[in-house]
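>>> Build me a model from this:
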Amino acid sequence: MVVNVTSSVTLAPMPLAAAYTASKQAIEGFTGSLAHELAAFGVRAKLVEPGYAPTTRFSQNIDFAIEDMIPEAYADFAAPIFAAFANPPMTTKETDVAEAVFRAATDDTDRLRYPAGADAVALAA
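Alright, predicted model coming up:
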């Protein structure tokens, strides 16, 4: 069993995330094809797609504010997006991701995608 973790940005277009989305879409395409290729050997490949998880430590991977990367010409466009990120109506917890990974790893069906977290589940619907 191969379980790759991508992101809910692959479920719906989101502003200010083009490069990030492209990298996650690449993993999605790779895993989808891999699932077909490995099936002949009895190996499954699955995708876990977590939503926005502000309580994780992923944001500590950089030592600058994302807002500082926004060119001045985009500032008016970006401001309400960052404001919405500051108060999301739904988020993903670490336990949501762990549960989705477990479901994916123990599911013997051909299901490929497992959204993780209330926001990802809503996007997937």
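>>> from here on, contacts and neighbour counts on C-alpha atoms
Will do.
>>> And for Thr31, the neighbour number?
Neighbourhood size, Thr31 [other CA atoms under 10 Å]: 22.
>>> Give me the distance between it and Lys24.
Separation of Thr31 from Lys24 (CA to CA, to the nearest Å): 11 Å.
>>> Tell me where this protein has helices.
For the chain, the helices defined by DSSP state H cover 18-39, 75-86, 94-106, 118-124.
>>> want to try a markdown table for these, with distance to Val5 as columns?
Listed next are the helices of the chain as a markdown table, based on distance: least, CA to CA, whole Å:
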| stretch | distance to Val5 |
| --- | --- |
| helix 18-39 | 8 |
| helix 75-86 | 21 |
| helix 94-106 | 8 |
| helix 118-124 | 13 |
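>>> Can you tell me which of the ones you listed is nearest to Gln60?
Shortest distance between Gln60 and the helices of the chain, using CA to CA, is found for helix 94-106: 15.2 Å.
>>> which other helices and strands contact the closest one?
Contacts defined by 3 or more CA pairs under 8 Å, 6 or more residues apart in numbering; DSSP states H and E place helix 94-106 against strand 2-5, strand 45-50, strand 113-116.
>>> Let's have those in CSV, adding mean neighbour count.
Converted to CSV, the helices and strands packed on helix 94-106 look like this (neighbours: other CA atoms under 10 Å):
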stretch, mean neighbour count
strand 2-5, 18
strand 45-50, 26
strand 113-116, 25
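>>> structure for this one too, so we can compare:
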Amino acid sequence: MNSKKVWLVTGAGRGMGVDIVKAALAAGHDVVATGRDLAKIRNAIGDHDSLLIASLDVTNPVDADAAVKAAVQKFGRIDVLVNNAGNFYGGFFEELSAAQVRSQFETLLFGPMNVTRAVLPVMRRQRSGLVVTISSTAGITGLVFCSAYAAAKFGVEGWMESLAQEIAPFGIRTMLVEPGFFRTDLLTAESTTYAELSIEDYASRTKETVTAWKGMSGKQGGDPAKLAAALVALTAQDEPPARFAAGADAVEAFEAKANTLLAQANAHRELSSSLAHSPEYAAARQA
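So this is what the prediction gives:
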């Protein structure tokens, strides 16, 4: 790909999406900034000759197709897709409704799938492209109060790892980005929905957890502008990483999960390795 690329960024009206768009524009790229509220994107980013603002609700495949069509009409191609749009349903699993869990998956997993499905034909024709999906350390290791969010992000991880192998023959790469805690809008009332208190056994823990998470909003350690600059730098590499741990806390989460998996693999290694089918065992069972 040329040094100047065409980016399509979802969730560009607030939070990390704004920083990603600004960083890409500052690096000299053309950017299609998408979101549900065009005025909000325009107010957050301003006007720029290399900017196209397009309407996109990631849960709507028709929107995704229209945004991709507009991008190609304006810039002729799409080189970098950044699946960034997201929200957060916080709560203990039993207190989250089935509708809330489904809604979490619609935005965090099916949303990126909708947009990627619309972009891939363009990248296949080009025989080049990079699909960047913002996951989370919650996609690496489960967290209390994050069962729906983590389940969706774990889904993102498996989907992207599998997709990477499917589209590599067409010159298309993927990059998973797992941020730790960054000072974004994710924990604000606009992005977060907390489960209603409904089960007495969870009541005190729910109140304590909600208070703690609300108190953390705006005080997270990570700087989203620095992460955006890092993403611009990584996408410029000939071989972007398949997975990027964003933040010191993310590196720690990666290491802890790797060590846990190794320990679990070794804990019952002999039993795990003895489960191959054998005629003798089958015969003994039938005797």
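>>> now what about the TM-score between them?
After superposition, the two chains reach a TM-score (TM-score structural alignment, normalised by the length of the first structure) of 0.75; 122 aligned residues with a CA RMSD of 2.8 Å.
>>> In CSV: the helices and strands packed on helix 94-106 of the first structure, plus distance to Ala75 of the first structure.
Output for those, formatted as CSV (distance: least, CA to CA, whole Å):
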stretch, distance to Ala75 of the first structure
strand 2-5, 31
strand 45-50, 27
strand 113-116, 31
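>>> Please name whichever of those is nearest to Phe85 of the first structure.
Taking those one by one with CA to CA, strand 45-50 is closest: 15.4 Å.
>>> Where in the second structure does that closest one fall?
Aligning strand 45-50 of the first structure against the second structure (TM-score structural alignment) gives residues 174-179.
>>> before we move on, the earlier item: tell me which of the helices of the first structure lies nearest to Ser8 of the first structure.
Nearest to Ser8 of the first structure among the helices of the first structure is helix 118-124 (5.4 Å), distances taken as CA to CA.
>>> separation between Arg103 of the first structure and Ala39 of the first structure?
18 Å.
>>> Check Pro80 of the first structure too.
Distance, Pro80 of the first structure to Ala39 of the first structure, using CA to CA: 45 Å.
>>> Gly29 of the first structure maps to what in the second structure?
By TM-score structural alignment, Gly29 of the first structure lines up with Gly158 in the second structure.
>>> now swap in Pro115 of the first structure and tell me
Using TM-score structural alignment as the criterion, Pro115 of the first structure maps onto Ala245 of the second structure.
>>> Hmm, Glu178 and its match touching each other?
Yes - with contacts counted by CA atoms under 8 Å, Ala245 of the second structure reaches Glu178, the gap being 5.2 Å.
>>> what are the ranges of the strands in the second structure?
Counting by DSSP state E, the second structure has these strands, from start to end: 6-9, 30-35, 51-55, 80-83, 88-90, 129-134, 172-179, 192-194, 243-246.
>>> With distance to Leu120 of the second structure as added columns, please give the ones you listed in TSV.
Listed next are the strands of the second structure as TSV, based on distance: least, CA to CA, whole Å:
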stretch	distance to Leu120 of the second structure
strand 6-9	12
strand 30-35	16
strand 51-55	18
strand 80-83	10
strand 88-90	27
strand 129-134	9
strand 172-179	9
strand 192-194	30
strand 243-246	20
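>>> closest one to Ala148 of the second structure among these?
Closest approach to Ala148 of the second structure among the strands of the second structure (CA to CA): strand 88-90, 6.8 Å.
>>> That closest one maps to which residues in the first structure?
The alignment of strand 88-90 of the second structure onto the first structure (TM-score structural alignment) covers no residues at all.
>>> Return the list of helices and strands in contact with that strand.
Strand 88-90 of the second structure sits against helix 98-105, helix 147-167, strand 192-194, with contacts defined as 3+ CA pairs under 8 Å, 6+ apart.
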